[in-house]
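Participant: Build me a model from this:
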Amino acid sequence: MVQRSFALALVAVAVLAAPTAASAATGASSASAASAASGSRNFSFRGMNLKLPSGWKAHRDGDRIVVVTGTCANPEPFAPNCQSFWVFGPKAFTNLPVGGGSLTYTGKWQFHPFSGVVPCPFNAKTSWYPGEKPSSTGLRQVGRGHKALYTAWPNRCVTNNGARQTMRFTQREWFLPASKILIVDVWNTPELSGVLKRATWS
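Facilitator: Now for the predicted structure:
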């Protein structure tokens, strides 16, 4: 169903870090206590530090990260019925096999795991059909001094025989080429843009 000549495997690196232990300073202790009380978690990856809202949980599988934001039976990238977004490092978008050659992600093409049929994110009984042209592009702030190439791609879910479209959705991508980070969201996660905008860097 997916008629793409490119393929993108999934691999990323991340560290889910607990809030930094409080120092002897009272101010540091207060900040740590406030973080614990709010239930937020600190997520660090290749120098990018995100404060995840309460209820979000990062799952690491080798070099790929799935940040679950709601109901999810199987926390895997591109797994159906898993409310989440994904964070990938350079191994996910460089030197990938494509028709006997290789492809490096640049944002020109939508990030997709392979050229075969992929289940729709919202219904495993239908197929995911990526769009050919982005609906929106530009730069988006990801913390102070860092801007990502942002691309929104229109997608469709269709019956497996291709006879009927069941729904439309948008795949959002934030790509930081210097930091070698790619963030992908197909669930239109409401708080994600704000979380990325408030990122800190170390």
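
Participant: CA only for contacts and neighbour counts going forward, please
Facilitator: Noted.

Participant: For the closest residue in space to G116 that isn't next to it in sequence, which residues are in contact?
Facilitator: Nearest residue to G116 in three dimensions, chain neighbours excluded: V2, at 5.9 Å (C-alpha to C-alpha, 6 or more residues apart in numbering). Shown in contact with V2 (C-alpha atoms under 8 Å, 6 or more residues apart in numbering): S115, G116, V117, V118, W128, Y129, P130.

Participant: Which positions within the longest helix anywhere in the chain qualify as buried?
Facilitator: What stands out as the longest helix in the chain, according to DSSP state H, is helix 26-38. Neighbour counts using 16 or more other C-alpha atoms under 10 Å place S32, S35 of helix 26-38 among the buried residues.

Participant: Who are the packing partners of it?
Facilitator: Packed against helix 26-38 by the contact rule (3 or more C-alpha pairs under 8 Å, 6 or more residues apart in numbering; DSSP states H and E) you find no helix or strand.

Participant: before we go on, could you also do this sequence so I can check it against the first one:
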Amino acid sequence: MLAQMIMLVAVAGAAVLAAQAPASASSSLVPPSSLSAATTAPLRLRGGLTLDLPSSWRVYGGGDQIRVVTGACARPRGHYFEPNCRSFWVMGTQAIKTGGEGFQPYNPNQGPFYPAVDVAPCATDPALGQVLGKAVTAGYRAVGVGHKARYLVWPGRCVRGNGAQQSTFSQREWYLPKERILIVDQWNTPGLATVLKNATWS
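Facilitator: Predicted coordinates:
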């Protein structure tokens, strides 16, 4: 099963993400005029969405696959299933097209964001596989003024090859279908919900 997981990671990495580089200060991160650069920096996204991120968070990638690293991270330029990287993802149209299980289009009514065909490694331990259950929370949450995202929380289990559970996590998703933006967080990132609630649109 471990061999299958390793193969899956390679396939998912190729299908979900191209090689990433940190976002440059001139493109995605520009110090806001009303706040100190040491406090926050705006991340400008598709559809006119801007997120004011804490300055300690780092942005990698661009376009339809952006990883925001919020803490310790072994390989910030890694693919979606890269373990040991405290972060969340902002996905766009292309990632959403293959974001469902089996690389089907992502559909929050059918399941979580899970671009895989087999058991993917757990975010906290690559020796364990992740298994996502049925959504335990489903509703809508504000992303800035006048925009509501479909909000879902999927319970996750980190299991050994024999199915024995070692730990749990939650996969939180905010989906804006009109703008084709999906935010995915497996780390229960402190402050992320507030960042999204305080987002601005232009």
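
Participant: TM-score for the pair, please.
Facilitator: The TM-score (TM-score structural alignment, normalised by the length of the first structure) is 0.80; 181 aligned residues with a C-alpha RMSD of 2.6 Å.

Participant: Please identify which helix or strand holds the residue nearest to the spatial centre of the second structure.
Facilitator: In the second structure, the residue lying closest to the centroid (C-alpha atoms, centre = their mean) is W89, at 2.5 Å. W89 of the second structure belongs to strand 85-91 when elements are defined using DSSP states H and E.

Participant: what range in the first structure matches that strand?
Facilitator: Taken onto the first structure by TM-score structural alignment, strand 85-91 of the second structure occupies residues 82-88 there.

Participant: Quick check: that stretch compared with the second structure, mean distance?
Facilitator: Compared with the second structure after fitting, stretch 82-88 of the first structure has a mean deviation of 0.3 Å; criterion: mean C-alpha distance after the TM-score superposition for the first structure.

Participant: any idea how far that stretch is from the chain center?
Facilitator: Centre-to-centre, stretch 82-88 of the first structure and its host chain are 5 Å apart (C-alpha atoms, centre = their mean, to the nearest Å).

Participant: what does stretch 114-122 of the first structure give?
Facilitator: 16 Å.

Participant: any chance you could map the helices in the second structure?
Facilitator: 2-16, 93-97, 192-197.

Participant: Nearest to G156 of the second structure, out of those?
Facilitator: With C-alpha to C-alpha as the measure, helix 2-16 is the member of the helices of the second structure nearest G156 of the second structure (16.7 Å).

Participant: and that closest one, which residues are buried?
Facilitator: Neighbour-count burial for helix 2-16 of the second structure [16+ other C-alpha under 10 Å]: L2, M5, I6, L8, V9, A12, G13, A15, V16.

Participant: Report the inter-axis angle for it versus strand 85-91.
Facilitator: Inter-element angle recorded for helix 2-16 of the second structure and strand 85-91: 40 degrees (by axes from the mean of the first three to the mean of the last three C-alpha atoms, to 10 degrees).

Participant: Provide a ChimeraX selection command restricted to the buried entries of the contacts of V2 of the first structure.
Facilitator: If you want just the buried ones from these in ChimeraX, going by 16+ other C-alpha under 10 Å, the selection is:
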select :115,118,128,129,130
